[in-house]
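>>> Could you work out the structure for the sequence below:
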Amino acid sequence: MLVGYARVSTQDQNPALQLDALKAAGCENVFVEKASGAQRDRPELSAALGSLRAGDSLVVWKLDRLARSLKQLIETVELLESRSIGLLSLTEAIDTTTAGGKLIFHVFGALAEFERSIIRERTKAGLDAARARGKKGGRPPSLAAKDIAAAKAMLSDPDITMEEVARRLHVAPSTLYRHIPGGRGAIRETEPC
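Model prediction:
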């Protein structure tokens, strides 16, 4: 059985072109989604996938109607393949139920992995270059050394709690505990006798 899936990005767009092509291809059921491709939660796609059985094929007008990124497309095709369901893309003339269609998807998968590797390499090179220039990555510390010293001084008073000190320094108590492990007890242990 052929099940069609059509998607338009906004409520204003008309899926008529896709619907005509899917009907002409022989789709018995067609699911229509009006949602951005970047949206992960697409109920009509879920319904289409739920209606498919082993040996069926999902038909789309173009591959970009099914997924926004190559990674998302590969994940969807792998899901279909694991359930013995084919994918047909009318515009690109790809049919994963054939050997040639499977080959094309393996090439797509290899290209996606290559792209991810290049992005990782570029990111690592950029971070290394920034470190070499003396840049330090990450979020700046929420408490400076003088703030920690002030917190320790306040905590030397047994009437002041960690929560009160945190409130005065405008941080969460967990931040204070991270900078003063052991809390008040740690301060007493380190105080001179």
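
>>> CA atoms for contacts and neighbours, from now on please.
Fine.

>>> Is the most centrally placed residue in the chain in a helix, a strand, or coil?
In the chain, the residue lying closest to the centroid (CA atoms, centre = their mean) is residue 40, at 9.0 Å. Applying DSSP: H, G, I helix; E, B strand; the rest coil to residue 40 yields a three-state assignment of coil.

>>> Run through the residues that contact the closest residue to residue 22 other than its chain neighbours.
If the residues on either side of it in the chain are set aside, residue 22 comes closest to residue 4, at 5.9 Å by CA to CA, 6 or more residues apart in numbering. Neighbouring residues of residue 4 by CA atoms under 8 Å, 6 or more residues apart in numbering: 22, 27-31, 48, 58-60.

>>> buried subset of those?
Neighbour-count burial (16 or more other CA atoms under 10 Å) applied to those gives 22, 27, 30-31, 48, 58-60.

>>> all strands for this protein, in order.
Taking DSSP state E, the strands of the chain run over residues 2-8, 29-34, 57-60, 86-89, 94-95.

>>> list the contacts for residue 165?
Applying CA under 8 Å, 6+ apart, the residues near residue 165 are 151, 154-155.

>>> Next, the structure of the following sequence, for comparison with the previous one:
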Amino acid sequence: MKIGYVRVSTQEQSTLRQEVMMQELGVDEIYMDRASGKNTDRPELKRMMEYVRQGDTVIVESISRFARNTRDLLELVERLGEKHVEFVSKKEAIDTTTPTSKFMLTVFGAVAELEREYILQRQREGIALARARGKYRGRKPIECPELERIASRWRAGEISAREAMRRLNMSPSTFYRRVKEI
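The predicted structure follows:
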């Protein structure tokens, strides 16, 4: 079977271009994630990796749609290889049936990882510049009128920290940071 894997980074991005390509290639089944490629913790990727069988071919539009770092890419392709499943990336014209393609896969994987690092670097630089200009202040803190009352009950030992967090609907890190601020 031809198995297609489609990924976009956010809910707002369109998968249409990748889906059309898969249709044109006669893909039998498509797995689609709307999640960052920074790691392999993606539900549809996991489902696809469980589903594929010997003789199948996994097709992606480009390596960056499959993995954003070289280690993850090589591990995923290795797992496919162990199942005797081919991997094809259309953009880079790579399939894993030849030694040359396996080498090129490593090179393109490193390029995809470098691209992700550049994106993150530009993002950090943009935020720093916006902060310096007073345009970026981060996320506004969540208003919590009950915080002082519940925190004082917690400090007095009337309720546990876990109960205070539950009542305030806060994670432990948020709870302790906010309690320290008051």
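
>>> so which of the contacts of residue 4 of structure 1 hold up in structure 2?
With the contact criterion set to both residues aligned by TM-score structural alignment, their matches' CA atoms under 8 Å, the contacts of residue 4 of structure 1 that also touch in structure 2 are 22, 27-31, 58-60.

>>> ok, back up a step: distance to residue 83 of structure 1 for the contacts of residue 4 of structure 1 - can I get that in JSON lines?
Formatted as JSON lines, these follow (distance: CA to CA, whole Å):
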{"residue": "22", "distance to residue 83 of structure 1": "22"}
{"residue": "27", "distance to residue 83 of structure 1": "19"}
{"residue": "28", "distance to residue 83 of structure 1": "20"}
{"residue": "29", "distance to residue 83 of structure 1": "19"}
{"residue": "30", "distance to residue 83 of structure 1": "20"}
{"residue": "31", "distance to residue 83 of structure 1": "19"}
{"residue": "48", "distance to residue 83 of structure 1": "13"}
{"residue": "58", "distance to residue 83 of structure 1": "12"}
{"residue": "59", "distance to residue 83 of structure 1": "15"}
{"residue": "60", "distance to residue 83 of structure 1": "18"}
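
>>> circling back: aligned to the residue nearest to the centre of structure 1, what sits in structure 2?
Correspondence of residue 40 of structure 1 to structure 2, assessed by TM-score structural alignment: residue 40.

>>> quick one: its match and residue 104 of structure 2, what's the gap?
21 Å (CA to CA, to the nearest Å).

>>> Repeat that for residue 121 of structure 2.
On the measure of CA to CA, residue 121 of structure 2 and residue 104 of structure 2 end up 26 Å apart.

>>> So these two - more neighbours on which side?
residue 104 (17 against 12; other CA atoms under 10 Å).

>>> returning to what we had before: I'd like the strands of structure 1 laid out as CSV, including distance to residue 70 of structure 1.
Shown next, in CSV, are these (distance: least, CA to CA, whole Å):
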stretch, distance to residue 70 of structure 1
strand 2-8, 17
strand 29-34, 20
strand 57-60, 15
strand 86-89, 14
strand 94-95, 15
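
>>> Which among these is found nearest to residue 168 of structure 1?
strand 29-34 (49.8 Å; CA to CA).

>>> So which elements touch that closest one?
In terms of contacts (3 or more CA pairs under 8 Å, 6 or more residues apart in numbering; DSSP states H and E), strand 29-34 of structure 1 is packed against strand 2-8, helix 43-51.
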